[in-house]
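# Sharing a model that was predicted from the sequence below.
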Amino acid sequence: MDEYLLNYYQPMNPTHLDCELKNTMKAIITQQESTLRTVYSRSYGAVDGDIEEVRGIMNDNIDKILTRGENLDVLINKTQTLNTTANSFRRRTVSIKRKFWWSNVKFFALVGGIVLVVIYLLVGLECGLPFYQRCTHPSKPKQPEPPKKGPQFSLSE
């Protein structure tokens, strides 16, 4: 504005046109912009390089975050698969455990039954099969009588 007032403004000049101010101001602004661009482009050039470097680092970080998210998804899927497999394994082991327990119960019942039959047979052979008449008496058994006292003989006679 100062430059315009010093160089171009003519106060009482009747030939002065209204468009002259506009054109003159436009030329001055364009000249100042070009000057400022050259001055600031030197200092902003380094900043542009820094901005590009930061932009590259941010892009790398975003790629790493996306890769991490994919890895987390894979890990979650593997964990779910492992959990399902573990539950299935637990159910199968419980059923196998019950199966072997019943197998052991049947074995011991069979062995116990055989032992009872053998004991029955052994006792039955002694007491008479099938109802043990010789071992079970409806009345008290008789006690043997003591020997009677009679004449005593000595060996010396």
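Done, it's in.
# going forward, measure contacts and count neighbours with C-alpha atoms only.
Will do.
# Does the residue most central in space within the chain belong to a helix, a strand or coil?
Nearest to the geometric centre of the chain sits residue 79, at 4.9 Å (Cα atoms, centre = their mean). Following DSSP: H, G, I helix; E, B strand; the rest coil, the label given to residue 79 is helix.
# who's in contact with it?
Residue 79 sits next to no residue when contact means Cα atoms under 8 Å, 6 or more residues apart in numbering.
# Okay, one more to line up with it:
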Amino acid sequence: MNNQYNYQADDRIRQQQAKVQEVVGIMKDNVNLVLERETRLAEIDTRADELQVQSKQFQAVAGRVRRKYFWQNMKMWFIIGGLAVIILVVIIVWSVSNKHN
């Protein structure tokens, strides 16, 4: 009877050890997952910082391009306005000179 009791106790101990080993395995997996997550978060943080720098560079370049094309557009309007004034002056001079003839 003592032998059967020892066998049952040993069996329970082995079952508990198996459960402990299973829990230890799960905990190791969880620790590894947390470490991988931390690595991925660090990579995402680095990429976010890079994107922020790139966005500031883009804003600066976009501002320069906008100003460049604004002044090109203004230059074109000044040329068109100047031509319109010249044409008006020519028409006025021509019409005034025709009235005197």
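Arrived safely, thanks for sending. Computed from a prediction, not measured in an experiment: that's the story for all the values here.
# How much space separates the corresponding residue of structure 2 for the residue nearest to the centre of structure 1 from residue 22 of structure 2?
When structure 2 is aligned by TM-score structural alignment, residue 79 of structure 1 is paired with residue 48. For residue 48 of structure 2, the distance to residue 22 of structure 2 equals 38 Å [Cα to Cα, to the nearest Å].
# cool, and residue 45 of structure 2?
34 Å.
# what range in structure 2 does stretch 102-110 of structure 1 sit on?
Residues 71-79 of structure 2 are where stretch 102-110 of structure 1 lands, counting by TM-score structural alignment.
# for that stretch, the distance to its chain's centre please.
Distance, stretch centre to chain centre, for stretch 71-79 of structure 2: 35 Å (Cα atoms, centre = their mean, to the nearest Å).
# go on, stretch 70-86 of structure 1?
For stretch 70-86 of structure 1 - counting by Cα atoms, centre = their mean - the centre lies 7 Å from the chain centre.
# Tally up the residues packed near the closest residue to residue 134 of structure 1 other than its chain neighbours, please.
Using Cα to Cα, 6 or more residues apart in numbering and skipping residues adjacent in sequence, the residue nearest residue 134 of structure 1 is residue 127, 5.1 Å away. Around residue 127 of structure 1 there are 15 other residues, counting by other Cα atoms under 10 Å.
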